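1. What shape does this take:
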Amino acid sequence: MSKKWLVRYSEIFLKSDPVRRQWERVLMNNIRQVMPDLKIQSERGRIWLNGDVRPDLLKNIFGIVSFSEVEHVPHEESLEDSLIEYCRSHGIEQAKTFALRIKRVGRHGFSSNDKAIELGDVVRKAFPHLKVNLAAPDKEIHVEIRQDECYLYDTVIKGVGGLPLGVEGTLVALVSGGIDSPVAAWMMMKRGCRIVPIFVALDTFLDETVLARAKRVVEVLRKYQPDIQLRVIHDPYLAAAKKELIRNRQEKYTCLFCKRRMYRIAEKVAQEVGAKGIVNGESLGQVASQTLDNLVVLSDAATIPVYRPLIGFDKADAIVLAREIGTYDESTSRATGCKAVPKGPSTKAHLTEILEMERNMEATKMPLPVG
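-> Have a look, this model is predicted:
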């Protein structure tokens, strides 16, 4: 017997053969990016790894549902003898109950159930103290028979799932460093989107603690997208716009003007990098700028799609996922808030009014900054 690793995927399997093969290649390249010395092979529904596999890296690669270290039994070897050797070396003698899980691929003169009964009798003969318990066994042994080859394993490690990173293209992510925006970016990563995160530094209103937090959060996301780089864009627009809003007694619209500007900056970056849209952490009704009325005003500022994967989440939902993916601790680390937020922000702005205000503001004529 020899050891190798079995990698499983799910949604890729459902695609047409040309798409499946293409996405398999993307997934294998993503594996090579973090473990370049592995030998990788594929067949329909499975990817095989030989070499120094690191499970801690493998479990964060999008597209992988689960994986196992397996013992390969070539067709010329006895499956029964190999199974007994495997059971003995993997602690079955300490168990009281066991179950065999059989999976077959290819044409055989037996059913999976037939083979389970046959091999189960072999195991019980070798270890007479064992009893079969299919519902909740102390020890579970998997036997995968693929044509004339067999594979034995006793552990299934859960992967992150989703689609291989990059198969759906690229999105620009507005990242603040708080709880929601990195979770939203991660959700789109899981659906196959490579992320270009940007942080719009609002001169005079955000200090270095906020930027430092955003950088730390993006570093957490690096374990899911190794080449991720935060782009920091400094923009003096809001300082000029806020002065005009205060002078015109329209300060309640500050956040809307700010976020419309961010949308435009994100769209410019998207044009530069060939991204197909913008993703952010907006959730319906969570703050004043995220009411249905105000989201209409914000969406108007972009001519490319704006994706809001958290739109139906409440804060507790986002926190659960932030903890799961590892961004929560950094997102809740100490940082000052935005000093531009007005005391009474507008919750029901009208697009026609906002557009008229922008036409009359000198600040609106300021060029978009270069990232």
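2. CA atoms for contacts and neighbours, from now on please.
-> OK.
3. buried set for stretch 82-100?
-> Buried positions in stretch 82-100, judged by neighbour count with 16 or more other C-alpha atoms under 10 Å: 82-84, 86-87, 92-93, 96-100.
4. next one: stretch 228-247
-> With burial defined by 16+ other C-alpha under 10 Å, the residues of stretch 228-247 counted as buried are 228-233, 235-239, 241-242, 244-245.
5. Which ones among the buried residues of stretch 82-100 map onto helices?
-> Residues of these located in helices (DSSP state H): 82-84, 86-87.
6. hang on, the earlier thing: what would the buried residues of stretch 82-100 look like in CSV with distance to Gly326?
-> Below are those laid out as CSV (distance: C-alpha to C-alpha, whole Å):
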residue, distance to Gly326
Ser82, 40
Leu83, 39
Ile84, 40
Tyr86, 36
Cys87, 36
Ile92, 35
Glu93, 38
Lys96, 37
Thr97, 36
Phe98, 35
Ala99, 35
Leu100, 35
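7. Next, give me the two most distant ones among those residues.
-> Spatial extent of the buried residues of stretch 82-100 (C-alpha to C-alpha) is set by the pair Ser82 and Lys96 at 20.8 Å.
8. residue ranges of the helices in the stretch 151-300 of the chain, please?
-> Secondary structure of the stretch 151-300 of the chain by DSSP state H, counting those that start in this stretch: the helices cover 180-190, 208-221, 237-247, 254-273, 292-299.
9. coming back round to it: and which of the buried residues of stretch 82-100 is nearest Ser66?
-> Closest approach to Ser66 among the buried residues of stretch 82-100 (C-alpha to C-alpha): Leu100, at 18.8 Å.
10. what sits against that closest one?
-> Residues in contact with Leu100 (C-alpha atoms under 8 Å, 6 or more residues apart in numbering) are 116, 119-120, 134, 140-143.
11. One more, please, to line up against the first structure:
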Amino acid sequence: MGIFNTVICRYNEIATKGNNRSMFENRLVENIKIACSSVCSVKISRIRGRIFFHKDDKSVFSDAETEGLTENLKRCFGLDSFSFCLEDEPNMEKIKEMVRNSAPYYFDPLIREKGKIRFRSRARRSDKSFPLQSKEIEIEIASLIDTLYTQEQIAVDLTEPDISIGIEVRETTALVYYATIRGPGGLPVGSNPPLLALLSGGIDSPVACHMMMKRGSHVDFLTFHSFPYTPMESVEKVARLAKVINQWQKPGRLFSCNISEIQKLIRDNCTPKFRTVLYRRMMMRIAGMICDKYNLAALVTGEAAGQVASQTIENMSVIDRSTEKLILRPLCGMDKNETIQRAVEIGTFDISIEPMADSCTVFAPDSPVLHAKLHTAEWEESRIPDLDAALQATFEKIEIVPC
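-> Here you go, the predicted structure:
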């Protein structure tokens, strides 16, 4: 049975913003509303650095609603933390009544489990006209708990309590809560320009997508395949990854591009050791064309410096020069273990490690170039007949895949 009728949402980084702070707050409010919409209809208000919401009829959240809201809010970028609260009038008797009615839900199970538990109360008073100061409110609540339980059952511990009772007193309302749930932090999705991520079936690129969402950008996805040289199941695998990542944002589109004709032209006309770098340059050009068509601001890749042959600093520099679009590489300074840990946390790792052929391995040379020069790469490309027409033909065949 639920007991909470309000949720308080806190943010951190947004509070450091200047004149455009309201834009970030408005975006966060909109994203919270979207996160709640699949669970219940809510009314949201914003008061002095806090965001509050309750159900339209102000009734308590059911256990199922509490569970659903918790799951969704944990994926709402921009939220630093949130708490389910009891809300009532801002006077001491009402606050005590809320604590008296709710404390047993938290204290009794722990006392049965541990025998004796430690607790504390923490008050925040934004209404300075309230007759008691924060410390006095804390003492009043601790004294109330002392009347509900014996000394053999409870003890005050201000540093490492089993239960912390939170109280917020504002001009028009008072709130009581018992748990602070961590949010994902960062900036709300949509507060920065939208991006296009090159999403493969590997471990790295899904993590890169997640990291750029955390910086406030909505992300669409582009995957390359080389059918019939790679199976169409590779696209299905990427679609499953995109579905997981889309849980953190309003769902992004997945573009699917068959690059095999371009790869054959590179195979037939260029020096073998340059194939991988040239593949990547062509991918960036096609990605740039999608950005222009759909008004996406920049590209995202899962590349990390020195991880594979195409990701040496020299090769990445040559790849960058293939497009005027900014290429963001959020994993560039991370090692593989750090990336794997992130992949596990966001739920993409198990899908990523499923074996599947990658388009970059098609016609791959045994000894790819490690330190490509721009003028050499451009000369190699000049040997490809009607390259611009081939790129346009490939671009026109791009499909949007459900995810």
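12. How close are the two chains, by TM-score?
-> The TM-score (TM-score structural alignment, normalised by the length of structure 1) is 0.93; 366 aligned residues with a C-alpha RMSD of 1.9 Å.
13. quick check, nearest of the buried residues of stretch 228-247 of structure 1 to Gln271 of structure 1?
-> Closest to Gln271 of structure 1, out of all of the buried residues of stretch 228-247 of structure 1 and judged by C-alpha to C-alpha, is Arg231, at 14.5 Å.
14. who touches the corresponding residue of structure 2 for the closest one in this structure?
-> Aligning on TM-score structural alignment places Arg231 of structure 1 opposite Phe255 in structure 2. Residues near Phe255 of structure 2 by C-alpha under 8 Å, 6+ apart: 221-223, 398-401.
15. Filter the residues you listed down to the buried ones, PyMOL style.
-> A single PyMOL command selects the buried members of the contacts of Phe255 of structure 2 (16+ other C-alpha under 10 Å):
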select buried, resi 221+222+223+398+401
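16. List the members of the contacts of Phe255 of structure 2 that persist in structure 1.
-> Among the contacts of Phe255 of structure 2, the contacts conserved in structure 1 (both residues aligned by TM-score structural alignment, their matches' C-alpha atoms under 8 Å) are 221-223, 398.
17. Turn these into JSON lines, columns for distance to Glu113 of structure 2.
-> Below are these laid out as JSON lines (distance: C-alpha to C-alpha, whole Å):
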{"residue": "Phe221", "distance to Glu113 of structure 2": "48"}
{"residue": "Leu222", "distance to Glu113 of structure 2": "51"}
{"residue": "Thr223", "distance to Glu113 of structure 2": "51"}
{"residue": "Ile398", "distance to Glu113 of structure 2": "59"}
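18. just the residues you listed now: which is nearest Ser310 of structure 2?
-> Ser310 of structure 2 has its nearest neighbour among the kept ones among the contacts of Phe255 of structure 2 in Thr223, at 17.3 Å by C-alpha to C-alpha.
19. Verify the contact between the closest one and Val238 for me.
-> Yes: counting by C-alpha atoms under 8 Å, Thr223 of structure 2 touches Val238, with 7.3 Å between them.
20. and for the two, which residues touch both?
-> With C-alpha under 8 Å, 6+ apart, Thr223 of structure 2 and Val238 have common neighbours 199-200.
21. How many neighbouring residues does His108 of structure 1 have?
-> If you count neighbours by other C-alpha atoms under 10 Å, His108 of structure 1 ends up with 12.
22. which of the helices of the stretch 151-300 of structure 1 sits most buried?
-> A comparison of the helices of the stretch 151-300 of structure 1 by mean neighbour count, using mean count of other C-alpha atoms under 10 Å, puts helix 180-190 on top with a mean of 25.
23. Read off where that one ends up in structure 2.
-> Going by TM-score structural alignment: helix 180-190 of structure 1 matches residues 204-214.
24. do the same with stretch 267-280 of structure 1
-> Counting by TM-score structural alignment, stretch 267-280 of structure 1 corresponds to 288-301 in structure 2.
25. who's in contact with that stretch?
-> Contacts of stretch 288-301 of structure 2 (C-alpha under 8 Å, 6+ apart): 193-199, 205, 208-209, 212, 287, 323-330, 395.
26. hmm, which of these are the buried ones?
-> Buried by 16+ other C-alpha under 10 Å: 194-199, 205, 208-209, 212, 287, 323, 325, 327-330, 395, out of those.
27. for the residue nearest to the spatial centre of structure 1, what are its contacts?
-> In structure 1, the centroid-proximal residue (C-alpha atoms, centre = their mean) is Lys190; its distance is 3.4 Å. Applying C-alpha under 8 Å, 6+ apart to Lys190 of structure 1 gives the contacts 62-63, 160-165.
28. One more pass at 7 Å, please.
-> Lys190 of structure 1 is in contact with 62, 162-163, 165, counting by C-alpha atoms under 7 Å, 6 or more residues apart in numbering.
29. what does Leu238 of structure 1 give?
-> 202, 258.
30. would you turn the helices of the stretch 151-300 of structure 1 into JSON lines with distance to Val73 of structure 1?
-> Below are the helices of the stretch 151-300 of structure 1 laid out as JSON lines (distance: least, C-alpha to C-alpha, whole Å):
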{"stretch": "helix 180-190", "distance to Val73 of structure 1": "34"}
{"stretch": "helix 208-221", "distance to Val73 of structure 1": "38"}
{"stretch": "helix 237-247", "distance to Val73 of structure 1": "66"}
{"stretch": "helix 254-273", "distance to Val73 of structure 1": "48"}
{"stretch": "helix 292-299", "distance to Val73 of structure 1": "58"}
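31. what about the ones you listed, which gets the closest to Trp5 of structure 1?
-> helix 180-190 (22.5 Å).
32. counterpart of Ile163 of structure 2 in structure 1?
-> Aligned counterpart of Ile163 of structure 2 in structure 1: Lys139 (TM-score structural alignment).
33. Quick check: His72 of structure 1 touching Trp5?
-> No: the criterion here is C-alpha atoms under 7 Å, and His72 of structure 1 misses it with Trp5 at 9.5 Å.
34. Run the chain-centre distance for stretch 113-127 of structure 1.
-> 41 Å (C-alpha atoms, centre = their mean, to the nearest Å).
35. Tell me which residues of that stretch come out buried.
-> Residues of stretch 113-127 of structure 1 classed as buried: 115-116, 119-120, 122-123, 127 (neighbour count, 16+ other C-alpha under 10 Å).
36. for stretch 82-102 of structure 2, same thing?
-> Neighbour counts over stretch 82-102 of structure 2 (16+ other C-alpha under 10 Å) mark 82-88, 90-92, 95-96, 98-99, 102 as buried.
37. Please narrow these to those residing in strands.
-> Counting by DSSP state E, these place 82-88 in strands.
38. Cheers, nothing more for now.
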